[in-house]
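In: Sequence and computational prediction follow.
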Amino acid sequence: MAAAAAISGAKRTLRAEMKQRLRALSAEERRRQSRLLTEKVIAHCKYQESQRISIFLSMQDEIETEEIIQDIFQSGKTCFIPRYKFKSSHMDMVKLFSAEEIFSLPKTSWNIHQPRDDEVREEALSTVRGCQDAGQSVLMIQGRRLTASSSRHSSALVSEDLASALSFVTL
């Protein structure tokens, strides 16, 4: 029990430190880093080979993903975004029909656009299994802190189904 409490305290401290560092970044520095990441992602062979891309919608303190989402649609790829259930650890990656659609979606309590729970949409994991022509799939998640073994540590939700389908590629 003491070890669990110590780990929990260390995580709390690390989260606070990371939050402080992210807040200290200027808007210009965040845009610069976003551009660099966007260039790396779009040039990456896995991205180039993939026809189905799952990507998070960025929050104010995260790397901006709008240009990547624009490229997904301009390249004729299929885009999936997160839809999480309130007070649950369940999250699905559901189809987005256009980059412009994002702004018409309702916002969650975290101020993130996502489709309504009662709206039926194609889900990335349920449609790719057993489908020969689905193409490579890429899942991009915001990893505020990644360990050397690529374990992800963030407050974002990743369902067990989703986590079991992941293999990490670092940029």
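Out: All right, it came through fine.

In: Please make it C-alpha for all contacts and neighbour counts, starting now.
Out: Will do.

In: Tell me how many other residues crowd Thr78.
Out: 20 (other Cα atoms under 10 Å).

In: And Gln136, by the same measure?
Out: For Gln136, using other Cα under 10 Å, the count is 14.

In: Helices along the protein, start to end?
Out: 2-24, 27-43, 45-49, 66-74, 124-128, 160-164 (DSSP state H).

In: In contact with the closest residue to Phe97 other than its chain neighbours, which residues are there?
Out: Nearest residue to Phe97 in three dimensions, chain neighbours excluded: Cys79, at 7.5 Å (Cα to Cα, 6 or more residues apart in numbering). With contact set as Cα atoms under 8 Å, 6 or more residues apart in numbering, Cys79 has these partners: Arg52, Ile53, Ser54, Ile55, Ile69, Ile72, Phe73, Lys95, Leu96, Phe97.

In: Determine which two of these are furthest apart.
Out: Ile55 and Phe97 (13.4 Å; Cα to Cα).

In: which of the helices of the chain is buried the deepest?
Out: helix 66-74 (a mean of 17; mean count of other Cα atoms under 10 Å).

In: Compare Ile55 and Phe97 (neighbour count), which wins?
Out: Ile55 (21 against 13).

In: what's the burial count for the closest residue to the more buried one other than its chain neighbours?
Out: Counting by Cα to Cα, 6+ apart, Ile55 lies nearest to Met140, which is 4.7 Å off, once chain neighbours are set aside. The number of residues packed near Met140 is 16, by other Cα under 10 Å.

In: One more to weigh against that first structure:
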Amino acid sequence: MTATLKASKNVVRRQMKSVIGALTTEEKLRQSQIVTNMLLQRPEYERSRRVAAYVSKADEVGTEQLIRCIIESGRACFIPRYWERESRMEMLRLRSVEELSALPSTAWGISQPSGEDADSRENALLTGGLDLIVVPGRAFTADGGRLGRGGGYYDVYLGRLRPEAGYLGPQPSTVGLAFRQQVLPNLPLDKADVPLQLVLYPPPEAGNT
């Protein structure tokens, strides 16, 4: 990545931090509800049986209701576990809704399994793969472009699922969830930024504040 591209990405990230920070809690909840309902009605979700969903932070489209729906529907729900020093991410099984509120929080403010708990959980890629991966982001384009927070965790993970990387499991659908304000006409991206198949966000009439 060139220094110019890296700088351009960081400019967008700072802009998005400001834009999302200006949204009220009520507005974020409202848009999150709209986007969740959109996803639950999508064929990508309806035909899935093994779903990975991020555990949302305050500046992301909320996923608590989505995770509840996944588990209560009888689907297998997986959430990300990050290994900071290894720049590694795995999707691990969340067995119940109650477990979600009991997860410890990292220094990044992310709730995830830790220590021996993580080691004891089912790893999606070792036990049948995934049908659907719900992906967070800092900014998106309507056609699937995604700019993350800069850690590269999702780009590396999605890259591992490509046939050319030796992955022989099912190819999951990839869906980004966004506040309407996070969707831009274009983004400074390079070949390392893995595009998503779909980005869901409220339509203009539903997303205006």
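Out: Done, it's in. Just so it is clear, the model here is predicted, and its values are computed rather than measured.

In: Any idea what the TM-score comes out to?
Out: Between these two chains, after superposing, the TM-score reads 0.86 (TM-score structural alignment, normalised by the length of structure 1); 163 aligned residues with a Cα RMSD of 1.9 Å.

In: if we can go back for a sec, hang on, isn't the residue nearest to Ile55 of structure 1 packed against Arg52?
Out: No: between Met140 of structure 1 and Arg52 there is no contact under Cα atoms under 8 Å: 11.1 Å.

In: dump the residue contacts of the aligned partner of Thr65 of structure 1 in structure 2.
Out: Counting by TM-score structural alignment, Thr65 of structure 1 lines up with Thr63 in structure 2. Thr63 of structure 2 sits next to Ser32, Thr36, Ala53, Tyr54, Val55, Ser56 when contact means Cα under 8 Å, 6+ apart.

In: Leu166 of structure 1 too?
Out: Leu139.

In: Just want to check the distance between it and Ser137 of structure 1.
Out: Remark: distance between Leu166 of structure 1 and Ser137 of structure 1 (Cα to Cα, to the nearest Å) = 10 Å.

In: what does Arg31 of structure 1 give?
Out: 26 Å.

In: Then Met93 of structure 1?
Out: The value you get for Met93 of structure 1 to Ser137 of structure 1, if Cα to Cα is used, is 12 Å.

In: Find the residues that touch each one of the two.
Out: Contacts common to Met93 of structure 1 and Ser137, judged by Cα under 8 Å, 6+ apart, are Ser54.

In: These two - which one has more neighbours?
Out: A count of neighbours by other Cα under 10 Å puts Met93 above the other of Met93 of structure 1 and Ser137, at 23 against 18.

In: show me the contacts for the aligned residue in structure 2 for that one.
Out: Met93 of structure 1 maps onto Met91 in structure 2 when the alignment is built from TM-score structural alignment. By Cα under 8 Å, 6+ apart, the contact set of Met91 of structure 2 is Ala52, Phe78, Ile79, Pro80, Arg81, Asn123, Ala124, Leu125.

In: Just list the residues touching the fifth one, thanks.
Out: If you count contacts by Cα under 8 Å, 6+ apart, Arg81 of structure 2 has them with Met89, Glu90, Met91, Leu92, Gln112, Pro113, Ser114, Ala118.

In: Count the residues that sit near the fourth one.
Out: Leu92 of structure 2 has 22 neighbouring residues, counting by other Cα under 10 Å.

In: Could you do the fifth one as well?
Out: Other residues within reach of Gln112 of structure 2, judged by other Cα under 10 Å, total 22.

In: if I look at it, how far off is Glu98 of structure 2?
Out: From Gln112 of structure 2 to Glu98 of structure 2 the distance is 13 Å (Cα to Cα).

In: Then the last one?
Out: In this structure, Ala118 of structure 2 and Glu98 of structure 2 are 16 Å apart, going by Cα to Cα.

In: neighbour count winner among the two?
Out: Using other Cα under 10 Å as the criterion, Ala118 of structure 2 and Glu98 rank with Ala118 on top: 16 against 10.

In: Thought Tyr47 was touching Ile68 of structure 1, still the case?
Out: No: the criterion here is Cα under 8 Å, and Ile68 of structure 1 misses it with Tyr47 at 10.3 Å.

In: if I look at these two, which residues touch both of them?
Out: Val41.

In: And Arg144 of structure 1? What does it align with in structure 2?
Out: Under the alignment (TM-score structural alignment), Arg144 of structure 1 maps onto Arg138.

In: and its match, how many neighbours?
Out: Neighbours around Arg138 of structure 2, by other Cα under 10 Å: 22.

In: Skipping adjacent residues, who's closest to it in space?
Out: Gly148 (5.0 Å).

In: same deal with Leu147 of structure 2?
Out: Per Cα to Cα, 6+ apart, closest to Leu147 of structure 2 is Ala139, 5.2 Å.

In: Tell me which residue lies nearest the centroid of structure 2.
Out: Val135 (2.1 Å; Cα atoms, centre = their mean).

In: Next one: it from Gly145 of structure 2, what distance?
Out: 12 Å.
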